[in-house]
Structures are given as structure tokens and as C-alpha cells.
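Novice: The following block contains a protein sequence and its predicted model.
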Amino acid sequence: MTQVQWQIHQGSIEQVLSVEQQIPEFSQPKTQADILQRLSGRTYLALIASCEGQPVAYKLGYEQAPQLFYSWIGAVMPAYRGRGLARALLLEQERWCREQGFRHIEVKTMNRFKTMLQMLVSHDYHIAELTQPAASSQTLLDMQIRFRKAL
């Protein structure tokens, strides 16, 4: 069995969107307008993991406040999960943030994303806030968790 090689590099919003639209868990994928509006006037980092030249994963974040980086969105296409891509993107984002002078990284996820929760805790991210689901029809799986890591 041949091991597929992947590379991580800074990429474009178009590359982010090419992956975003292929993630089945995202009921409402972000649009280019959504992303550009959020990033407007901010320092940001778009990391792309590519296999054989094709984007298969991304991590996108931006400066939320002086010395605070917010890791906003990220995903790995289903066929490429379990290969360490999310971890590699996380570590590269942390490296870049330290290099840029950020002191903290924050990220939000939902209780339903068990693999993400495990990865964050195993890389020294700590729970900073829990937000209850808005609607009574939602479950504990919909609880939002904000994590923070000191760099």
C-alpha cells in the first residue's frame, strides 16, 4: 500500500471553500461572502493541506484582539480523515501564531465533535466557556465549548 503524501501551506479562500463544500457535517457551508466579511480588515491565516496538489483539509483563523488568535473554522474531507491532517494543521497554526507574537489561541466547537474535543484537550487547550443550546429541541450534543490555549 502506497502512503499518500500531503503538504501544508498557506492558501487561498477559494481553496478553503473547495474543501468546505465537501464536508457532510456542515449543514450550511460557509460562502465566500461569509468568509470575506468575517476576515475584513483582520490579520488572518488560511492553512491548506493538499494531497497530490488537491486541497483536502483546511484551518482558517484570524486576529480577534491584540495577542489573541481565533481559530475559526477547519475541516478534513472524509476520505482523508485519520491521517493526522487536523493535528498537523493545528500545530502549524500554533507555530505561525507564536511567530506572529500571539499569546493565546481560542477555538469553539460543539460537544458532538468528539474527535475535535479529544484533539484539543490532548494539545493543552482548556475549556474557557460552555454555551447551552439555544432551542429546547436541541440536545447536549449541540452545546458549544470555547477552548483557549496559552502559547
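Specialist: Perfect, thanks for sending it. Residues are numbered from 1 along each chain as shown.

Novice: Could you use CA atoms for every contact and neighbour count after this?
Specialist: Will do.

Novice: can you give me the helices in the protein?
Specialist: All helices of the chain, identified by DSSP state H, fall at 13-20, 32-39, 85-100, 114-122.

Novice: Dump those into TSV; add distance to residue 60 and mean neighbour count as well.
Specialist: Output for these, formatted as TSV (distance: least, C-alpha to C-alpha, whole Å; neighbours: other C-alpha atoms under 10 Å):
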stretch	distance to residue 60	mean neighbour count
helix 13-20	8	19
helix 32-39	9	12
helix 85-100	9	17
helix 114-122	15	14
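
Novice: Take this one as well and set it beside the first:
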Amino acid sequence: MRRGDAAFDIRPATVKQLLDAHALVPEFTLGGEAYFRDRLAGRTSLSLIAWDGDRIAGYAVAYLEGDVVYIWLAGTDPDYRGRGVYSEIFEEIRRWPAAQASAKIRLKTTNSFPAMLRWLVKNGFMFAAIEQGGTPMENRIIAELPLHRS
């Protein structure tokens, strides 16, 4: 799926590859094969990995919820942060909904990921709601990006 000047090769991922990618993100403690399979069971989904040669740089998993594409999980290997990995993966996800007649892309993040919050604002997402957590750092921020249909 590499395009022109893209730095990474973005390809569909197997569950095994997702587990390998997920293990590279130190902030994520939940996981395991059942975790992924249970969440994706019966859903139309898209799982992508950004490759730098034979090394995993990052990943994302999205699925359809009605007319919304929900980005369930995404992460970048710390060695690749700040190099546009998620932006390249996101562009592939953004192209995917057009064929699925989706109205918007939605994801959740927390205040504990300020780099993601900045990325969301920079890329036109709107903060639609907050789910209260135990502390302000644990509040879940629901962000949405409307998709314009042609």
C-alpha cells in the first residue's frame, strides 16, 4: 500500500502480527490473542501495520459501528515516534471508509496521551464527548472526524 513518498509500507495485518506490534507499545498492558479476536469477532474490520523494511513501526485496528469507522487501537514503537507512522496508517484508514459509506471516524484517547491529542486537533478531529475516569488523566476523550461524501 506504499504511496509515492511514503516512508513506511502499510499492509493488512494478521492477528499474530498485531500481537507482535501491540507488544512494542509499552503503554499498553492489555492484550493477547483472545483480546483481539473477541473485539473483532463478527465485525467488518481493517487491521494495518506500518513496516520499515522487516521491522514493525506501528499499527492500527479499525472496525465499522453502523455508519462510523471506530479506530479501536493504534500504537507506534517508541523508536519510530515523531516520524509520521500513525499519519501514514491513518491515511489508509481514511481511504477505507469511502467504500463503506461511513459518515465519520471516531476514536477514544485519554489525557495521558498528549501527543495524540495534539495530532487529533492538527488533523481536524473534534472532541465530541468525555467519559469520566477515576482521575482527569484517565478521562476518555471521544474524538470524531466527519467524512465528506462526494
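Specialist: Received the coordinates, thanks. Quick caveat, the model's predicted, so the values are computed rather than measured.

Novice: Which among the helices of the first structure is found nearest to residue 107 of the first structure?
Specialist: helix 114-122 (8.9 Å; C-alpha to C-alpha).

Novice: Dead centre of the first structure: give me the residue that sits there.
Specialist: Most central in the first structure under C-alpha atoms, centre = their mean is residue 74, positioned 3.0 Å from the mean C-alpha point.

Novice: what's near enough to touch it?
Specialist: Counting by C-alpha atoms under 8 Å, 6 or more residues apart in numbering, residue 74 of the first structure touches 57, 58, 59, 60.

Novice: show me the residues around the last one that make contact.
Specialist: In other words, residue 60 of the first structure. Counting by C-alpha under 8 Å, 6+ apart, residue 60 of the first structure has contacts 16, 44, 45, 46, 47, 71, 72, 73, 74.

Novice: do the first one as well
Specialist: By C-alpha under 8 Å, 6+ apart, the contact list for residue 57 of the first structure reads 16, 19, 48, 49, 50, 74, 75, 76, 77, 85, 86.

Novice: what comes up buried for the top strand by length along the first structure?
Specialist: Ranked by residue count under DSSP state E, the longest strand found in the first structure is strand 54-65. Residues of strand 54-65 of the first structure classed as buried by neighbour count (16 or more other C-alpha atoms under 10 Å): 55, 56, 57, 58, 59, 60, 61, 62, 63, 64.

Novice: surely the second one meets residue 86?
Specialist: It refers to residue 56 of the first structure. No. Checked against C-alpha atoms under 8 Å, the pair residue 56 of the first structure and residue 86 is beyond contact range at 10.5 Å.

Novice: Can you check which residues contact both of these two?
Specialist: residue 76.

Novice: Looking at the buried residues of strand 54-65 of the first structure, spot the one nearest residue 30 of the first structure.
Specialist: Of the buried residues of strand 54-65 of the first structure, the one sitting nearest to residue 30 of the first structure (C-alpha to C-alpha) turns out to be residue 60, at 11.8 Å.

Novice: What residue, apart from its backbone neighbours, is nearest the equivalent of the closest one over in the second structure spatially?
Specialist: By TM-score structural alignment, residue 60 of the first structure lines up with residue 61 in the second structure. Nearest non-adjacent residue to residue 61 of the second structure, counting by C-alpha to C-alpha, 6 or more residues apart in numbering: residue 47, 4.4 Å away.
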